[in-house]
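>>> Compute the structure for the input listed below.
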Amino acid sequence: MKPATPRSLKARALQWLAQREHSRVEMQRKLLPHARAQAAQREADGDAADPMARVAEVLDWLEANRYLSQQRFVESRIHVRAARHGNLRIQQELAQHGLAPDADAAQSLKASELDRAREVWSRKFDAPAADASGRARQARFLTGRGFSAETVRRVLRESARGLHGDDTD
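Just a heads-up that it's a prediction; the model follows:
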């Protein structure tokens, strides 16, 4: 039986992009080991090619043909993370990919952060904390999810008062 031929870098990238959106940085990180392996094989055959240049060429082709889009990646990541995480966590994750939300997306996230924090808090906790250690535990949970300190304070204050629908503060 003939051994299977290795998939091209373009085929690998298209397969990954069919599963979900990727950033250029993430796609480069995933493709580079395969490009190096292919370069080592080609070098043995007498054909030397720079793996980074081959990956950059594939990434440029993907962007030119709109398979890879930084804007779609940002929108997708925000959509997926917004229900469970705060603005700080979402922005930090995008920064790891060398990206940032546009002004409209950032404003939308900021406007909805308090409501999202309330929802995350209510899914995790049945009732307001009875003591200081319980409040600290709830605050650590929300802070760990990337909600700002001010948002965490407001959610905990409202939960203690039972004002989940009214933010007159």
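
>>> all contacts plus neighbour counts: C-alpha atoms, from now on.
OK.

>>> For the protein, which segments are assigned as helices?
Assigned by DSSP state H, the chain shows helices spanning 9-19, 24-44, 51-64, 70-81, 87-96, 103-124, 132-144, 149-161.

>>> Could you provide those in CSV, with additional columns for distance to Met1?
Putting the helices of the chain into CSV (distance: least, Cα to Cα, whole Å) gives the following:
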stretch, distance to Met1
helix 9-19, 23
helix 24-44, 21
helix 51-64, 30
helix 70-81, 41
helix 87-96, 44
helix 103-124, 53
helix 132-144, 53
helix 149-161, 62
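
>>> I have a second one here; can you model it like the first so I can compare?
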Amino acid sequence: MSELGGKDKQSPSLKARALRFLSMREYSRKSLGAKLEDSVARSLKLQRAREKSEESSLGSQDSGNSDLANSIPVKPLSIQIEEVLNDFEARGWLSDQRFAEALVRRRSERFGTRKIQDELQQAGVDSSKTTELLKSLKETEFERAHALWLRKFGVIAQEQKEKARQYRFLASKGFSSDVVSRVVTGRSS
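Below is the predicted model:
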């Protein structure tokens, strides 16, 4: 193979992939596991395509001696991923609580409690870990909705059609109907 441009580059280990992903941003346990599965699946697909390409360019001389056969893991991929995730949690590198706090910080300016709560559930974060975060979000929901409304509209609508448009906008961002009604009609209490 060295005659054809060097030895194939080996794909990174699961731990290396997980560290690379976590170095970019926080992930929940569930989302990091899914990201690792996708990454490995893409790598295997590329490796198979590369091997097929090499076989066709070299002919079928070494069709029985595939590098892929040597790279088949001893344990199933899902078990390997679970072990990496457990190790990272034990070391404090992976934390659903930290992920939840980061998501709330990132999304609270533009979204209501309901939308953020849905995102946390989709990410697989246990609701017991988010109770306090969601409570503090609910306490500030009116102020956040009003600030978003001011940036987007800034004027209380006189026509019903415009009120409905403002209402739909805030409701789609996950703010409660009570808060949306108060903001759109200009009531502070």
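
>>> Just the TM-score for the two chains, thanks.
Once superposed, chain against chain, the TM-score is 0.86 (TM-score structural alignment, normalised by the length of structure 1); 160 aligned residues with a Cα RMSD of 2.1 Å.

>>> that older thread, do you know which of the helices of structure 1 lies nearest Asp167 of structure 1?
helix 149-161 (7.9 Å; Cα to Cα).

>>> Just the residues contacting that closest one, thanks.
113-114, 117-118, 121, 127-129, 135, 138-139, 142-143, 164, 167 (Cα atoms under 8 Å, 6 or more residues apart in numbering).

>>> re the thing from before, I'd like to know which of the helices of structure 1 is closest to Pro3 of structure 1.
Closest among the helices of structure 1, once you apply Cα to Cα, is helix 24-44, at 14.9 Å.

>>> For the closest one, name the packing helices and strands.
Helix 24-44 of structure 1 sits against helix 9-19, helix 51-64, with contacts defined as 3 or more Cα pairs under 8 Å, 6 or more residues apart in numbering; DSSP states H and E.

>>> so which of those helices gets nearest Ser76 of structure 1?
helix 9-19 (12.3 Å).

>>> In structure 2, point out the residues matching that closest one.
Helix 9-19 of structure 1 lines up with residues 14-24 of structure 2 when matched by TM-score structural alignment.

>>> again with stretch 66-84 of structure 1
Taking TM-score structural alignment, stretch 66-84 of structure 1 hits residues 92-110 over in structure 2.

>>> how deep is the residue lying closest to Glu43 of structure 1 once chain neighbours are set aside tucked in, by neighbour count?
The shortest distance from Glu43 of structure 1 to any non-neighbouring residue, by Cα to Cα, 6 or more residues apart in numbering, is to Ala49 (7.8 Å). When neighbours are counted by other Cα atoms under 10 Å, Ala49 of structure 1 registers 15.

>>> My guess is Ala49 of structure 1 contacts Ala39. True?
Yes - using Cα atoms under 8 Å, Ala49 of structure 1 is in contact with Ala39, at 6.1 Å.

>>> Quick check: neighbours shared by these two?
In contact with both Ala49 of structure 1 and Ala39: no residue, using Cα under 8 Å, 6+ apart.

>>> picking up where we left off before, and the residue nearest to Glu43 of structure 1, how far is that from Arg42 of structure 1?
8 Å (Cα to Cα, to the nearest Å).

>>> what about the counterpart of Phe125 of structure 1 in structure 2, neighbour count?
Taking TM-score structural alignment, Phe125 of structure 1 has Phe153 as its aligned residue in structure 2. Phe153 of structure 2 has 13 neighbours, counted by other Cα under 10 Å.

>>> how much space between the closest residue in space to Phe153 of structure 2 that isn't next to it in sequence and Ile156 of structure 2?
Nearest residue to Phe153 of structure 2, sequence neighbours excluded (Cα to Cα, 6+ apart): Gln166, at 7.7 Å. Taking Cα to Cα as the measure, Gln166 of structure 2 falls 9 Å from Ile156 of structure 2.

>>> Name the residue in those two with the higher neighbour count.
Shown here are Gln166 of structure 2 and Ile156; by other Cα under 10 Å, Gln166 has more neighbours (22 against 15).

>>> which one in structure 1 is aligned with that one?
Matched by TM-score structural alignment, Gln166 of structure 2 corresponds to Gln138 in structure 1.

>>> if I pick that match, what's in contact with it?
Counted by Cα under 8 Å, 6+ apart, Gln138 of structure 1 has contacts Trp121, Ala129, Leu156.

>>> Which residues belonging to stretch 3-16 of structure 1 are considered buried?
Within stretch 3-16 of structure 1, the residues that count as buried by 16 or more other Cα atoms under 10 Å are Leu9, Lys10, Arg12, Ala13.
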